[in-house]
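Colleague: Here's my sequence, what's the structure:
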Amino acid sequence: MPLEIVRNDITKMKVDAIVNAANTSLQKGGGVCGAIFRAAGSSELQEACNQIGSCKVGEAVITDGFKLDAKYIIHTPGPIWQGGTNQESSLLQESYSNSLELAKNYQCESIAFPLISTGIYGYPKEEALQIAISTISSFLLQHDMFVYLVVFDKSSFGISKKLFQSIDEYIDENYVDEASITFNRNRQEPYVLEELFEDEPLQNEIFKEAEYSLVNMLDQLDESFSERLLRYIDEKGMTDVETYKRANIDRRLFSKIRNGVDYTPKKKTAVALAIALELCFEETMELLSAAGFTLSRSSKFDVIIEYFIQQANYNIYEINEALFAFDQPLLGA
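Modeller: This next block holds a predicted model:
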């Protein structure tokens, strides 16, 4: 997927470029910087940095990757947190945007970032994450590149505590494990039809709804996932580019889906497209059904997706932040 959050050691990422959260003098430091120097070869990398000399906060320079799997290392000094009153947010944004522009100029197809400035520089993780996501996503609307946000462990990841708690409560209220479902099925009381038919207006309304649903299903019985997706794109007045960019999927995959009538995507890709099109819950279920999927209360992934749809929050990057925080697969491909 074009933007993915991964838990890994950034020095082990197999990408065209990794980003070093550098200091302005481009000297070997601690934390991520020190790890990158050691993995690349400290003496060779330091010599290359010395030839450059220095780099201002928010700017970016590039060296070879030396012993890394990455071809290049992009060095960018992030701002030191001083309470948010010293242009820290704009400088942090520049660190990401200048690094991305430099990668583009060197024809990089993939790049891996740490969460810049969140270590010894003390930038609040939640705010730093939002700046990273917004800057990278804005870049990806105009350019094709695979971008990874690499976090070493959950303690270095900063999802909003309020959002995490809200989702956690929603899961607690709505998630039902499969064992409970099986148990409850075995204990279900017979359904009393007489009670339903005592209310004639309700009875007529139910029959009308059932008749409409059946006709609707029969009309769309032979509609493939690709055909149903294209119908929704037309109905929402969106372009193909808007759709796959907002779905966080690669244009090559979207082309396969668009041109392959019988192509069935992965569930996370189908959900991502539903989010991109801002489909309501019923529309989402309809689109997923064309690929043979559904949303279930016995899946935490599904419950989290339902939460965001019910909240009418279709920010795929924020959804992915939440999915990552709850150890679930991310949307896109």
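Colleague: all contacts plus neighbour counts: C-alpha atoms, from now on.
Modeller: Fine.
Colleague: measure Pro79 to Ile73 for me?
Modeller: Pro79 sits 19 Å away from Ile73 when distances are taken as CA to CA, to the nearest Å.
Colleague: cool, Phe152 as well?
Modeller: 18 Å.
Colleague: Same drill for those two, tell me which one is more crowded.
Modeller: The neighbour comparison of Phe152 against Ile73 (other CA atoms under 10 Å) goes to Ile73, with 26 against 15.
Colleague: Pull the contacting residues for the more buried one.
Modeller: Ala17, Ile18, Val19, Asn20, Ile62, Thr63, Asp64, Gly65 (CA atoms under 8 Å, 6 or more residues apart in numbering).
Colleague: quick one: secondary structure of the closest residue to Leu3 other than its chain neighbours?
Modeller: Distances taken as CA to CA, 6 or more residues apart in numbering put Val147 closest to Leu3, at 4.8 Å, once the chain neighbours are dropped. Three-state call for Val147 (DSSP: H, G, I helix; E, B strand; the rest coil): strand.
Colleague: Tell me how many other residues surround Val147.
Modeller: Residues near Val147, counting by other CA under 10 Å: 23.
Colleague: is it fair to say Ile159 lies in a strand?
Modeller: No - counting by three-state DSSP, one finds Ile159 to be coil, located in no strand.
Colleague: can I assume it is in contact with Ala325?
Modeller: Yes - counting by CA atoms under 8 Å, Ile159 does reach Ala325; the two are 7.2 Å apart.
Colleague: Would you do the same for the sequence below? I want to compare the two.
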Amino acid sequence: MADRMRIQLFRGDITGHRADAIVNAANSSLLGGGGVDGAIHRKGGEAILEECRELRASHYGGGLPAGQAVATTAGKLPARWVIHTVGPVYSEAEDRSAVLASCFTESLRVADGLGAESVAFPAISTGVYRWPLEDAARIAARALRTAEARVARVDLVLFDEAALAAFRRAFGTT
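Modeller: Predicted coordinates for the structure are as follows:
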């Protein structure tokens, strides 16, 4: 349950963060991209890409839908697994906040299935998908605090000071 989950905030590079599972803000192709996705694929090495190709050839021929999550090896990263989740592109015309929340809860569900004790998340959808930081942080806080998960520790690893500040406000940890 979420009440037993310890949530911590860090500023840093998620590819160097030690956790059982690292969440990748992936694109639907699962084959790498920019931002966090590109960094995870570059630093994790070929093993991640190979498993992603296998997933595309079997269950996810059309790509991974937004809000869902799937795991692969972590390759050379300091983790056992990478949990890939596709965040929604921000839209002023359509409320996609439930899809963003699902990225967090589905990633935790996958982590539970793997037996992960710790999971590190980036600020999903706040890069090229343009989700406003304050809103993304609020959605993440609500999703993580209400999630039914056995994971003992969740780390939010934020790339810069602006993201760290927004998530601190949302989690009330100034």
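Colleague: What would you report as the TM-score here?
Modeller: Superposed pair, TM-score by TM-score structural alignment, normalised by the length of structure 2: 0.87. Supporting alignment: 163 aligned residues with a CA RMSD of 1.8 Å.
Colleague: now the strands for structure 2?
Modeller: 6-11, 21-26, 69-73, 81-86, 118-121, 153-158 (DSSP state E).
Colleague: what's the closest of those to Ala137 of structure 2?
Modeller: With CA to CA as the measure, strand 153-158 is the member of the strands of structure 2 nearest Ala137 of structure 2 (10.1 Å).
Colleague: if we look at stretch 89-99 of structure 2, which residues are touching it?
Modeller: Ala66, Gly67, Gly87, Pro88, Ser125, Tyr129, Arg130, Trp131, Pro132, Ile139.
Colleague: Out of these, which end up buried?
Modeller: Buried residues within those, counting neighbours by 16 or more other CA atoms under 10 Å: Ala66, Gly67, Gly87, Pro88, Ser125, Trp131, Ile139.
Colleague: Check the alignment and tell me where Lys154 of structure 1 lands in structure 2.
Modeller: Alignment note (TM-score structural alignment): Lys154 of structure 1 maps to Glu161 of structure 2.
Colleague: do Leu3 of structure 1 as well
Modeller: Under the alignment by TM-score structural alignment, Leu3 of structure 1 pairs with Ile7 in structure 2.
Colleague: Would you confirm that that match contacts Val151?
Modeller: No - assessed by CA under 8 Å, Ile7 of structure 2 is found out of contact with Val151, at 10.2 Å.
Colleague: Give the burial count for Asn24 of structure 2, as a bare number.
Modeller: The burial count assigned to Asn24 of structure 2 is 32, neighbours taken as other CA under 10 Å.
Colleague: Spatially, what comes nearest to it if we skip its sequence neighbours?
Modeller: Nearest non-adjacent residue to Asn24 of structure 2, counting by CA to CA, 6+ apart: His84, 4.7 Å away.
Colleague: In structure 1, what residue corresponds to that neighbour?
Modeller: In structure 1, His84 of structure 2 lines up with His75, judged by TM-score structural alignment.
Colleague: ok, longest helix in structure 1?
Modeller: helix 200-219 (DSSP state H).
Colleague: one step back: single out the most deeply packed of the strands of structure 2.
Modeller: strand 21-26 (a mean of 31; mean count of other CA atoms under 10 Å).
Colleague: What residues in structure 1 pair up with that one?
Modeller: Counting by TM-score structural alignment, strand 21-26 of structure 2 corresponds to 17-22 in structure 1.
Colleague: Contacts made by the matching stretch with the rest, please.
Modeller: Outside stretch 17-22 of structure 1, the residues touching it (CA under 8 Å, 6+ apart) are 10-11, 29, 32-33, 36, 65, 70-78, 99, 103, 108, 110-114, 116-117.
Colleague: so how far is that stretch from its chain's centroid?
Modeller: 21 Å (CA atoms, centre = their mean, to the nearest Å).
Colleague: Tell me the mean distance between it and structure 2 once they are aligned.
Modeller: Once the two models are superposed, stretch 17-22 of structure 1 sits on average 0.3 Å from its counterpart in structure 2 (mean CA distance after the TM-score superposition for structure 1).
Colleague: now Ala141 of structure 2: how far from Cys103 of structure 2?
Modeller: 12 Å.
Colleague: more crowded one of the two?
Modeller: Cys103 (26 against 21).
Colleague: and Val36 of structure 2, what does it touch?
Modeller: Counting by CA under 8 Å, 6+ apart, Val36 of structure 2 has contacts Ile14, Asn24, Ala25, Ala26, Pro122.
Colleague: intersection of neighbour lists for Ala141 and Cys103 of structure 2?
Modeller: With CA under 8 Å, 6+ apart, Ala141 of structure 2 and Cys103 have no common neighbours.
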